[in-house]
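Colleague: my questions concern the predicted model and sequence given below.
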Amino acid sequence: MFRPRVHASHLHRAPSSLFSRHFSHPAAPAPESAPPATVLADQPELDLTEDQQPAFGLGSLPIIHPTRQFLESDPSLASEPSKFGDEISPHTEHLAVPPATSKTGAGGAGSVAVSSGPVPIVDTHTHLAEVFYRKRLPVSEVAWMSLLASYKHNELKHAAAPRVQYFINIASDPSAYDLNTHIAQFSPRISTVYGCHPLAAHKYTDTVHARLEELVKAPDCVGVGEAGLNYVDDVKLEKATRFLQRTVFESQVDMAARHGKTLVVHSRGGDADVLSILKSARQARPPRVVVHNYTGSVELAREILDVVPEAHFGVSGFVTFGVTEADGVRALARYLPLETILLESVAPYIAPEPHRQRVNHSGLLPFIAERIAREKGLNVEDIYTAAWENSLKAFPGIMR
């Protein structure tokens, strides 16, 4: 039975660490060029933060079939007019699905390998249930995703740079666990992180806890989360209270530790409590920690690395946003050690500039990598190489 506990120490900020061994002096960013003007009208519904995602109801969703006839299994996907007409959003050429083969190249239906050529990109944080079933992507891009289900890549021969080859799907809404287990069947290149988002903490019953205990044992599961604290949404806090969030977070920290899974952390407005809970779990903490969409301070990043030296930080499209909005995140991009950085789309949310008003997807990750490279004064290939190596360390199960 789920019997969580919360220590009083979780309510207080831990003292700032003086350790700075993980950080280097920031390189001067390259001169910034003006981004292309967006051609889309203001569409605030597409500029949602991850915390504004709607709750799922499985009753009206189609059955998912991991076959090439994905569109035919839900005719509405093919017949519904796209919000963007028939255009294909930029950078879909970065999406590719090579044939499934073993690491040694011997082949096999349930194994994958790095194809020869450019270093692959791992989207370490995407919400495929939202991408598929809230119908946020244009039809042409949903059609691409159907190729992922059937390992058919010949139609992508025109692709100039097939880079995005692995996807970590975040299943953090208990009402959508069944849907996400279906999505996991699409391809061995899709791995899953199962957990409970802090704003869904009121859904975390004994039944949900027991279900999670089983889901984290699944072959596709590479982590627990996204778990953590979100204190910035007053309306949702009426149900997912701070105390309840801390309780549910602590339970998932323990679960990740017991099962040897990566803990994916969500923190907005609750950084002090997140750090305190991680500190209190020192003796039985998860083997790996990923701080998703990190927007905290450099000082807090130092503290996290002091507590969890092997921690990684996800960088999203927010790093590309306007000067006044994201100066702090760009400073983080300069200060964070290269060996700690992961690339994450947070699709369909937080699309990078100059496509901020578009629906986000994994093919836009190069915009994030290019901005990180500019801030660090590096070549973008350096970012791709580091992000690939970091992804394998943070989520070793993706090469199953």
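Modeller: Looks like it arrived, so ask away. Values in this document were obtained by computation on a predicted structure and should not be read as measured data.
Colleague: contacts, neighbours, all on C-alpha from now
Modeller: OK.
Colleague: buried residues of stretch 300-318, list them for me.
Modeller: 300-308, 310-318 (16 or more other CA atoms under 10 Å).
Colleague: actually stretch 204-220, not the one I wrote
Modeller: So for stretch 204-220, counting by 16+ other CA under 10 Å, buried means 204, 208-209, 212-213, 215-216, 220.
Colleague: likewise for stretch 322-339?
Modeller: Here stretch 322-339 shows 326, 328-339 as buried, counting by 16+ other CA under 10 Å.
Colleague: tell me which of the residues you listed fall in helices.
Modeller: If you go by DSSP state H, those have 326, 328-335 in helices.
Colleague: A further structure is provided below for comparison with the first:
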Amino acid sequence: MFTDSHCHLSFPELREQLPHILQAMAEAQVERALCICTTLEEFEDVYQLAHDHPHLWATVGVHPDTEGLQEPTLDDLLERAARPRVIGIGETGLDYYRLGDRTVADMAWQRERYRTHIRAGRLTDLPLVIHTRSASEDTLAILREEGGIGSATARAGSDGAPSRGVFHCFTESMAVARAALDLGFYISFSGILTFKTAADLREVAAFVPLDRTLIETDSPYLAPVPHRGKTNSPALVPWVARQIAAIKGLEVQDVATATSRNFDLLFGRALAADS
């Protein structure tokens, strides 16, 4: 019924409770989840989850905020993306939130990493899972530069397929949502949507068409109200669906069906290859 499009079951606080989490998912009618990779060092753990459980899938990528670990090359991403049950590239993107004493100019390494992921997505024709925080202008600009979106050569396949994907855990403005939609991307909402302070984000959720909406937990983080402050898990993604249903005046079942269908449409080529 429900699909959690973004979770981190490989993180210790969830992996140590995996049997309980999988049972809770079943009880909450959360039928599928996408396990997101944030480092190359973590990939084998993420992949093993997808390999061992038929209702879990994996991505490959290095989070933009990760420093001091293995830097991904294009070949690193392509080799891992070729494995069965790897259905996306990311999470990737830009994050300028914790600059500290650095300037945006100092983050060139992050922008180059993002470009590498976009190229991997095009060459594999896998969706990108995009993270952006305090960096939306550059996130969109580089996606336009590298993504081949609307490009005749991209449509012909000479540079790979045009970029597609999802802006995950969306917290940006209406203007950024509109730009992402114009590029053909989906937008995913997390438990933040239920927070009392998220009135502006609920306006964005009202604007985003249901047929371009995904839901996620980003667990173990960002547990939705009424579980805020606790460890999040995919079993709580129905609370995000309930909030979207309330915003749009729909039944929760309608949101569950639509967002699961959207997941199939976005990741369907890779899902079909694994069936």
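Modeller: Nice, I can see it. Model, not experiment: these values are computed from the prediction.
Colleague: care to give me the TM-score?
Modeller: The TM-score (TM-score structural alignment, normalised by the length of structure 2) is 0.86; 260 aligned residues with a CA RMSD of 2.5 Å.
Colleague: list the contacts of the longest helix seen in structure 1.
Modeller: Determined from DSSP H, the single longest helix within structure 1 is helix 242-259. Residues outside helix 242-259 of structure 1 that contact it (CA atoms under 8 Å, 6 or more residues apart in numbering): 4-6, 195-196, 198-199, 201-202, 204, 213, 216-217, 223-225, 227-231, 262-263, 273, 277-278, 281, 284-287.
Colleague: now which of the residues you listed would you call buried?
Modeller: Of those, these count as buried by 16+ other CA under 10 Å: 6, 195-196, 198-199, 201-202, 204, 213, 216, 223-225, 227-231, 262-263, 273, 277-278, 281, 285-287.
Colleague: to which residue of structure 1 is Arg242 of structure 2 aligned?
Modeller: Aligning on TM-score structural alignment places Arg242 of structure 2 opposite Glu370 in structure 1.
Colleague: its match - nearest residue in space that isn't next to it in sequence?
Modeller: Val380 (5.5 Å; CA to CA, 6 or more residues apart in numbering).
Colleague: alignment lookup: that neighbour to structure 2.
Modeller: In structure 2, Val380 of structure 1 lands on Val252 (TM-score structural alignment).
Colleague: ok, that match - how many residues close by?
Modeller: 19 (other CA atoms under 10 Å).
Colleague: all helices for structure 2, in order.
Modeller: Using DSSP H, helices in structure 2 cover 12-15, 18-27, 43-52, 74-81, 108-124, 136-147, 152-156, 174-182, 199-207, 237-248, 252-274.
Colleague: chain center to the last one, what's the gap?
Modeller: Distance, stretch centre to chain centre, for helix 252-274 of structure 2: 14 Å (CA atoms, centre = their mean, to the nearest Å).
Colleague: can you give the contact residues for it?
Modeller: 1-3, 5, 84-88, 126-127, 164-165, 210-215, 238, 241-242, 244-245.
Colleague: pull out the buried residues from these.
Modeller: 1-3, 5, 84-88, 126-127, 164-165, 210, 212-215, 238, 241-242, 244-245.
Colleague: for Cys221 of structure 1, what are its contacts?
Modeller: Per CA under 8 Å, 6+ apart, neighbours of Cys221 of structure 1: 191-194, 215, 397.
Colleague: how about a cut-off of 6 Å?
Modeller: 192-193 (CA atoms under 6 Å, 6 or more residues apart in numbering).
Colleague: now do Ala227 of structure 1
Modeller: 196-197, 249, 265-266.
Colleague: what's the match for it in structure 2?
Modeller: Match for Ala227 of structure 1 (TM-score structural alignment): Thr92.
Colleague: how close does that match sit to Ile36 of structure 2?
Modeller: 10 Å (CA to CA, to the nearest Å).
Colleague: and what of Glu16 of structure 2?
Modeller: The separation that Glu16 of structure 2 has from Ile36 of structure 2, given CA to CA, amounts to 17 Å.
Colleague: select the longest strand from structure 2.
Modeller: When structure 2 is parsed with DSSP state E, its longest strand is strand 86-95.
Colleague: specify the angle between that one and helix 43-52 in degrees.
Modeller: Strand 86-95 of structure 2 runs at 140 degrees relative to helix 43-52, counting by axes from the mean of the first three to the mean of the last three CA atoms, to 10 degrees.
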